[in-house]
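Enquirer: 3D model of this:
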Amino acid sequence: MAPQAKLSVPTIGNLPHAHRLPVTHREVVRTFSKLSRQSLLSLAQQWLSRKTRDFCRPYLYADQDPDLGDDDAQFDPAHSYEELQEIYKELGLRKGGRKEVVDRMLEGDWRNGISMYQLATAEIQYLLDHPGALRWNAKRLAKIQHSKTRVKDMEVTNDSEHLPRFQAQTFMANLARELSPLMKGHYLIIRIKTMPLTLLRVYIHDSPYGTESSVATTDTHAPDGAKSVFFVWPDGSPFVYVSVATHMGQVVGEEARHLRDIVLHAIPKAFSRPSSRYELQNTNFTARTLQALLTFRGPGKSNAAAGGWSIFADNSFSQNALDFLTAPRPVETGNGASKEEPSSENKAGKGHPKRILVQGETPEVKRRKEIAEGRFGTSAKENDGQGIERFEVRIDDPFPAIFNNGVRQEDAALAQPSKRGRKGRPSLLDRSLEEIAESQRDDTWAPDVRVTFQGSHVFAGIRQLVEQGVIDGEKMPGWMTGEAAVTVGAVKHGRIRTKGSVPGV
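Expert: The predicted model follows:
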């Protein structure tokens, strides 16, 4: 009698750590091809440790099938875990390329497949090796209250009633319960040792089946139904960082965004409990580095002290924040050395010699640097790890009325429909119906003027332009110094507008 075929039945369970993907799977090839040699060797030692052996089992000599044989195999299987550990230690001691380690892993020691746990740790390792690989969007986890008492300001105070209690196992169980009826997922939550962060990686499998054969499909023409989304929680902070892109370095389609939004909506529900419901609020801040997110949306004082106000958050003053007598700061010289700035006792004046200028620095250059320091404070320094790559603003100031033959020109411009159409996805800077109605009630017309700053460190670049005299630092508006702590905003009368106490748009 022929054996009965196995049936795949939809389940509500999660994808376990031990589920394997074939070594030819596109996710495995994509991830392993980006890791460095040192990172691969570190992961191999981690997978061979005792606590992860249950779901990172390698191919050993005892797993050989005597009927099939492995005569054509490029790598001979090891006899024990200890032997494998010694092999990878020897690989780490000698020089070589990354391909040597990748071939050893995928074609030798883990030729039977890479487990879901191994793929998750490999993606997290790549994220730690390349902090700017993903774009992050900062959200605020806030308790749903009455609209008049809802807390939306960016400052983090000692009052932590709005913060839910975070217990990893309970949160993971609640999150899986919210997502299991819609999709299958693999979850891994770890603690980042180098920064005060907790990272959650969610592998989304858009299928009702959670079998190993369903996850291991290698059809390159099929839609990419598996996606990885990252969430980061800083310690003692109500903010949550969400990865904007699902694949590191890959183009994200509408289906991927939809799957990510489903997971995003389940996060506050997993924190909620009876009589205590939470929601994720937008904070209009996007960055590529976690260090920048910790600076502008973290647990410290810098959330509400950006730009020139940063001097009040970096302990430059004594205990009294209004004490403006600071210690002498070192002044960089042309050859990279630094010397202490003369104190108030040595300043030019009656009975005191003139202040010695840095070699090659004119009084005008020194004045511009002092203006830049006053406008930016201790922020916007090059290579400070807090760079903002993109800053967009919409100017909402009304167009000045100009009369021509008794008719205001702005009325004629308002009567003519705009011929410029915007294609693609809607932008956060697009005016809402309420804003259009408000402009019509005020009988004013504001042209759709948008300014975009883009670079590796936008505000550091603006600071350098001030120091070089390209931008007038005295007349420059405050939002150009980054003091609003947003990456998308609407400007009116020289200030970033706020909506519901949230700066931005």
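
Enquirer: only C-alpha atoms from now on, for both contacts and neighbour counts.
Expert: OK.

Enquirer: which residues of the stretch 1-150 of the chain fall in helices?
Expert: 26-32, 37-47, 81-93, 98-104, 116-129 (DSSP state H, counting those that start in this stretch).

Enquirer: export those to TSV and tack on distance to His186 and mean neighbour count?
Expert: Rendered in TSV, the data for the helices of the stretch 1-150 of the chain read as follows (distance: least, CA to CA, whole Å; neighbours: other CA atoms under 10 Å):
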stretch	distance to His186	mean neighbour count
helix 26-32	14	18
helix 37-47	18	18
helix 81-93	26	14
helix 98-104	24	16
helix 116-129	7	19
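
Enquirer: which among those is found nearest to Leu7?
Expert: Proximity to Leu7 (CA to CA) singles out helix 116-129 among the helices of the stretch 1-150 of the chain, at 22.5 Å.

Enquirer: elements contacting that closest one?
Expert: helix 26-32, helix 37-47, strand 184-192, strand 197-205 (3 or more CA pairs under 8 Å, 6 or more residues apart in numbering; DSSP states H and E).

Enquirer: mind putting the helices of the stretch 1-150 of the chain into TSV with distance to Gly385?
Expert: Below are the helices of the stretch 1-150 of the chain laid out as TSV (distance: least, CA to CA, whole Å):
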stretch	distance to Gly385
helix 26-32	25
helix 37-47	22
helix 81-93	30
helix 98-104	28
helix 116-129	14
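
Enquirer: one more to line up against the first:
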Amino acid sequence: MEEAVSAKMELEDRLIPYNDRKFVLRKLLRLPLTALGHLVIHWASKYGVESRSGFARIQASVETLQKRRVKRRILATRIILDYWPRGMYLYQLAQIDCYLLVHRPSLHYWASSTAWNAKNEKQIMHLDFDNFVQRLKEDLQTLYLCNVHSFKHPEMPLLICRVQLFDHSNKFRADPARSLDGSSSLNAPIEHQLISRSPYYIAFPLNSPNIIHSPDEDSYAKLILQSVQKIYSEREPVMLRPNQTIAVRSLEALQILQGASRHSSALGPWACYAGVSFEISPLGKIERHESMRGRRVLSSSGDLPDDSLPEAKRLRHEKAMVRFKGSREGVMKRKAYETKRFIQRIHNPDKEPSASADESEINISKYSSLIPVEKVEFTLTKDLSPASRQVSVRFKFRGKDVFGGLHELCDKELIQVEKVPGWLAGENGADSGTIINGEFINCTQKGGLL
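Expert: The predicted model follows:
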């Protein structure tokens, strides 16, 4: 395997690094059976298999297992023990990680950085992606053994790089002490001399000045981001500045916040402006306009007769929906459609969509936010009077969907929706901040540029 390492410290895709079989098996078991089948067929056509079975036989076997809907462990075990018993190639390991990133998006945390040019303006990063990946390889190879795998996300407008750096094991870099049989430990195969670092991911939204990346802050992560900055600066000098301190688990949420999306600047009660639903179409019926037909409002007096209670409840729920989601319809139908499409395209690509299936089959709560925020902090600061000192109250929220939970509490009348400020309704997305006399100020990370 020495030929798998070039003079530029590049690790070829066909290198078989040392890996614990149980560790690889656990990764394979996280993928659905359809994804495992696609990977096996692709790998068999690209590299062949080490068993006596030919490609046609492997393909037929995989299709049979998928039709029988066997447990994924059966196919995963065959991959490890029958098809590639000597170990998985670097290319295969990279593809497993990338498939996991798509099929199990909640396994990773994400941060983001913004490119700023010499005029202190955000610089949209237009990339020749293939050339960029090649230049990234060449730059990193001057310092470390590395492997770079890139792909386009099948559901989101993202170009993603998986970068893995390798070190030589210390036991092979020590004094060349002789082993029991008199041979030097430096003669060990290259795959046994390498220690792999955790893969680092970089996602490039289209037409955006931001990049999304793993939240690691060690020297290896800084080296990779510096290399990205250096390569892009060959066209126009830029600096990468980190955007936030709290990592986000949802890649989709960060893509909306940092990508070329109208929703990045219109969240919570302002979401109707991102969806252009704040006004009727110029071709719509003018008599349906709110200014013509009027609008029913909920009386705050509470003196409502019993027969109007269902209507009052509906109006109260509509008010909360507009406050947190920006429209009376909310985002439930949109999220149900996107979830159904994701399942169809990613988990069941070979299955014909059912005509009878609809969004109601997808279990989406009406309180679900377009961008679920898991943790956010606010510091409320206010001057009570000129004579008294400043008072500060700190709020820490944790959960699967913080603002969705607050929305539900409003529907249960545990919170008065009329008194919910915009920063508590999610208009600032995942950003934490300080509220001084009612004005939200974003918390920015201290420190300079990379």
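
Enquirer: ok so, going back, of all the helices and strands packed on helix 116-129 of the first structure, which one comes closest to Phe231 of the first structure?
Expert: Here strand 197-205 is closest among those (CA to CA), at 5.0 Å.

Enquirer: tell me the angle of that closest one relative to strand 184-192?
Expert: 160 degrees (axes from the mean of the first three to the mean of the last three CA atoms, to 10 degrees).

Enquirer: after strand 197-205 of the first structure comes which helix or strand?
Expert: helix 212-215 (DSSP states H and E).

Enquirer: chain center to that next one, what's the gap?
Expert: For helix 212-215 of the first structure, the separation from the chain centroid amounts to 31 Å (computed by CA atoms, centre = their mean, to the nearest Å).

Enquirer: please apply the same query to stretch 372-389 of the first structure.
Expert: 19 Å.

Enquirer: ok so, going back, okay if I get the helices and strands packed on helix 116-129 of the first structure as TSV plus distance to Glu410 of the first structure?
Expert: Below are these laid out as TSV (distance: least, CA to CA, whole Å):
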stretch	distance to Glu410 of the first structure
helix 26-32	55
helix 37-47	61
strand 184-192	55
strand 197-205	52
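
Enquirer: for those, which one sits closest to Leu280 of the first structure?
Expert: Comparing these by CA to CA, strand 197-205 comes nearest, at 16.2 Å.

Enquirer: output the residue interval of the second structure matched by that closest one.
Expert: Strand 197-205 of the first structure corresponds to residues 158-166 in the second structure, going by TM-score structural alignment.

Enquirer: just how off-centre is the helix or strand where Ile435 of the second structure lies within its chain?
Expert: Counting by DSSP H and E, the secondary-structure element that holds Ile435 of the second structure is strand 433-436. Strand 433-436 of the second structure sits 27 Å away from the centroid of its parent chain (CA atoms, centre = their mean).

Enquirer: check which residues of that strand are buried.
Expert: Gly433, Thr434, Ile435 (16 or more other CA atoms under 10 Å).

Enquirer: one more: stretch 6-26 of the second structure?
Expert: Lys8, Met9, Glu10, Leu11, Glu12, Asp13, Arg14, Leu15, Ile16, Pro17, Tyr18, Val24.

Enquirer: to Ala413 of the first structure, which of the helices of the stretch 1-150 of the first structure lies closest?
Expert: Comparing those by CA to CA, helix 116-129 comes nearest, at 49.8 Å.

Enquirer: what residues in the second structure pair up with the closest one?
Expert: So helix 116-129 of the first structure sits over residues 90-103 in the second structure, by TM-score structural alignment.

Enquirer: ok, average deviation of that stretch from the first structure?
Expert: Stretch 90-103 of the second structure differs from its equivalent in the first structure by a mean of 0.9 Å after superposition (mean CA distance after the TM-score superposition for the first structure).
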